[in-house]
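Colleague: structure for the following, please:
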Amino acid sequence: MEVRHSVHPEDVKRLTTEELRERFLIQGLFKPDEIKMVYSHVDRMITGSACPIKPLALEVGKGLGVEYFLERRELGVINVGGAGVVKVDGVEYALNTTDGLYVGKGSKEITFSSNDAGKPAKFYFNSAPAHTTYPTAKIERQSITPAHLGSIQSSNERNIYKYIHPQGVKSCQLVMGMTALEPGNMWNSMPCHTHDRRMEVYFYFNLPEDAAVFHLMGEPSQTRHIVMSNEEAVISPSWSIHSGVATSCYTFIWGMAGENQTFDDMDHVAMKNLK
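Modeller: As a prediction, this is how the structure comes out:
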């Protein structure tokens, strides 16, 4: 498991392009028959992926200092590939494309598998520390009524699907969902905001291979950007904006952890104050 340490906003002002990418960008997700994980010291969020050709077990490794992965954690999973199954302590949960699963603290045995090795599942996941156990629950995307926001005039018409949140599938602190831009739209989370009480991770997908996302980050008065490709993720500390524009429409998964779970608890930034 790769470890990323926290970065002070004053330090980010002096980072090179390569250093920004090393500290915040997550690449190399969905390698066949491999579970990849990145542990961030920002709210101790783990971001990971599993692309099983044969069944893959979620192992704890040495970094967490516990006997099994979810001994003191919870897990949110969204499948962005072919149909697959997540088995939790012997119970199988079938996940089609964009279906999700919440797994509560205390679950011991977790395995990922694909229905068709030729079209493997791509399980993207976030995991946050937890002190309370909530029931494991499957989330079908078609069962979620999205919030429709934005407009084609602003190039940000989109549907927001909330998977794990206080009014839906409940968790200890993890909040997770997906935003799908309508065709012809390219902007997300603009006008932008910060939320000093929660960190966030964005995972961009459904982007053409020859397209790029320009993810905006940094303090509102000291913005920076990271150029990203399809199926890459980026860590956003609580002090940073998290917004982006791409050369095509796309979908992204957002995962949050921190002091609260209030989706609308945002510190909005006026466009005139961005620099």
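
Colleague: okay, CA-based contacts and neighbour counts for the rest of this
Modeller: Fine.

Colleague: which parts of the longest helix belonging to the chain are buried?
Modeller: The single longest helix within the chain, with elements called by DSSP state H, is helix 17-24. Buried residues in helix 17-24, counted by 16 or more other C-alpha atoms under 10 Å: Leu20, Arg21, Arg23, Phe24.

Colleague: also stretch 42-59?
Modeller: Judged by neighbour count using 16+ other C-alpha under 10 Å, the buried positions of stretch 42-59 are 42-58.

Colleague: beyond the longest helix of the chain, next helix or strand please.
Modeller: strand 25-26 (DSSP states H and E).

Colleague: following that next one in sequence, what is the next regular element?
Modeller: strand 35-40.

Colleague: which neighbouring elements make contact with that following strand?
Modeller: The contact analysis (3 or more C-alpha pairs under 8 Å, 6 or more residues apart in numbering; DSSP states H and E) places strand 35-40 against strand 2-4, strand 46-50.

Colleague: next, the angle from it to strand 46-50.
Modeller: With axes from the mean of the first three to the mean of the last three C-alpha atoms, to 10 degrees as the basis, strand 35-40 and strand 46-50 are set at 170 degrees to each other.

Colleague: list of residues touching the helix or strand that contains Val227?
Modeller: Assigned by DSSP H and E, Val227 belongs to strand 222-228. Outside strand 222-228, the residues within contact range by C-alpha atoms under 8 Å, 6 or more residues apart in numbering are 13, 17, 20-21, 25, 212-218, 274-275.

Colleague: sequence B follows; please return its structure for comparison with A:
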Amino acid sequence: MEIRHATNPTDFKSYTTESLRHDFLIESLFVQGELKMTYSHYDRVVTGGAIPTSQPLKLEDQDSLKTNYFLERREVGIINIGAEGNVVVDGKSYTLNKRDCLYVGLGNEEVVFESANAENPAKFYLVSTPAHKQYPTKKAPIEDAEPTHLGADSESNKRTIYKYIHADGIQSCQLMMGMTLLEPNNMWNTMPAHLHDRRMEVYLYFDMDENSRVFHFMGQPNETRHLLVKNEQAVLSPPWSIHSGVGTSNYTFIWAMAGENYTFTDMDAVSMDELK
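Modeller: Predicted coordinates:
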């Protein structure tokens, strides 16, 4: 488990490109046959990626968490961005196709990732947060998720938002998780930007070709910086930071939030005049 410590917006102003990437960009999440995880001190969020091939992969890291099992004091949201796979939770198997979501709550002792075909493996993206109450394990196929259509071609931000884990969907303690798909010829997400100082956020960008990039903007509204993000890389967004991006082509991203406020619409809008 890689550990990322929190920083503050004052020090952030002096960061180099290398410093930004070291603290906020997760460059290598998905490796064949491995489970990779990053622990952030922003709301103690764990971000991970698993590609099981010929052997299953178990969700575990006792050395980092100092607990008997991974979900002893945590919950986790899992979205498959690859081929068909299974998540086995305490002996019960859940099949996830591409873009399906599974929530696994506090107290489940064993979570195992499997691919249906080792030659064409699943890619399980996971975000885990501390939890105080047990909620039931629940699957949400993408076809059952309620879409919200936003944006317009004229502003290059026509997109569809799918909310999986939230107050009106799959119940959780503090984790909120969903996915946004941009239509062809649309590149912008979340502009004008916003803040939510009550929770942090993680963005995973995917469904991009090898030469595509997303310019992810972050920082306080009057002190913005950018990260250049490749396919299947993730960005840790602090509570004090905007989080917005524009790509060289359309893309898909998974957003996950954790913190004090469980209200999806709790956002502090930032006007274009404030951005610098």
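
Colleague: in TSV, list the helices and strands packed on strand 35-40 of the first structure along with distance to His193 of the first structure.
Modeller: Output for these, formatted as TSV (distance: least, C-alpha to C-alpha, whole Å):
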stretch	distance to His193 of the first structure
strand 2-4	23
strand 46-50	22
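
Colleague: out of those, which comes closest to Asp33 of the first structure?
Modeller: strand 46-50 (7.3 Å; C-alpha to C-alpha).

Colleague: the closest one vs the second structure, average distance?
Modeller: Following the fit onto the second structure, the mean deviation recorded for strand 46-50 of the first structure is 0.3 Å by mean C-alpha distance after the TM-score superposition for the first structure.

Colleague: so how far is that strand from its chain's centroid?
Modeller: Distance of strand 46-50 of the first structure from the chain centroid (C-alpha atoms, centre = their mean, to the nearest Å) equals 9 Å.

Colleague: what do you get for stretch 209-222 of the second structure?
Modeller: 15 Å.

Colleague: now that stretch: buried residues?
Modeller: Buried, per 16+ other C-alpha under 10 Å, within stretch 209-222 of the second structure: Arg213, Val214, Phe215, His216, Phe217, Met218, Gly219, Gln220, Pro221.

Colleague: three-state assignment of the last one?
Modeller: Okay, so that is Pro221 of the second structure. The three-state label given to Pro221 of the second structure by DSSP: H, G, I helix; E, B strand; the rest coil is coil.

Colleague: mind checking how far the nearest residue to it once chain neighbours are set aside is from His194 of the second structure?
Modeller: In this structure, Pro221 of the second structure finds its nearest non-sequential neighbour in Leu275, 4.8 Å apart by C-alpha to C-alpha, 6 or more residues apart in numbering. Leu275 of the second structure sits 10 Å away from His194 of the second structure, going by C-alpha to C-alpha, to the nearest Å.

Colleague: between the two, which one's more packed in?
Modeller: His194 (20 against 15; other C-alpha atoms under 10 Å).

Colleague: how far away is the equivalent of that one over in the first structure from Asp267 of the first structure?
Modeller: Alignment note (TM-score structural alignment): His194 of the second structure maps to His193 of the first structure. Using C-alpha to C-alpha, one obtains 5 Å as the distance from His193 of the first structure to Asp267 of the first structure.

Colleague: what of Ser243 of the first structure?
Modeller: According to C-alpha to C-alpha, Ser243 of the first structure and Asp267 of the first structure sit 14 Å apart.

Colleague: so for these two, which sits in the more crowded spot?
Modeller: Neighbours were counted for Ser243 of the first structure and for Asp267 using other C-alpha under 10 Å; Ser243 has more, 21 against 12.

Colleague: close enough to count as contact, the match of His194 of the second structure and Met271?
Modeller: No - using C-alpha atoms under 8 Å, His193 of the first structure is not in contact with Met271; the gap is 10.1 Å.

Colleague: which residues in the first structure form helices?
Modeller: Under DSSP H, the first structure gives helices at 9-12, 17-24.

Colleague: and the ones you listed as JSON lines, adding distance to Glu71 of the first structure?
Modeller: As requested, the helices of the first structure are exported to JSON lines (distance: least, C-alpha to C-alpha, whole Å):
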{"stretch": "helix 9-12", "distance to Glu71 of the first structure": "32"}
{"stretch": "helix 17-24", "distance to Glu71 of the first structure": "27"}
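
Colleague: wait, which of those helices is closest to Glu200 of the first structure?
Modeller: Glu200 of the first structure sits nearest to helix 17-24 of all those, at 11.3 Å, using C-alpha to C-alpha.

Colleague: average gap between the closest one and the second structure?
Modeller: Using mean C-alpha distance after the TM-score superposition for the first structure, the mean distance for helix 17-24 of the first structure is 0.3 Å.

Colleague: compute the inter-axis angle for that helix and strand 35-40.
Modeller: Computed by the same axes, to 10 degrees, the angle separating helix 17-24 of the first structure from strand 35-40 equals 100 degrees.

Colleague: packing partners of helix 17-24 of the first structure?
Modeller: strand 222-228, strand 232-236.

Colleague: can I get those strands in JSON lines with mean neighbour count and distance to Thr111 of the first structure?
Modeller: What follows is these, written out as JSON lines (neighbours: other C-alpha atoms under 10 Å; distance: least, C-alpha to C-alpha, whole Å):
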{"stretch": "strand 222-228", "mean neighbour count": "18", "distance to Thr111 of the first structure": "29"}
{"stretch": "strand 232-236", "mean neighbour count": "22", "distance to Thr111 of the first structure": "22"}
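
Colleague: any chance of these in TSV, plus distance to Asp33 of the first structure?
Modeller: Output for these, formatted as TSV (distance: least, C-alpha to C-alpha, whole Å):
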stretch	distance to Asp33 of the first structure
strand 222-228	24
strand 232-236	18
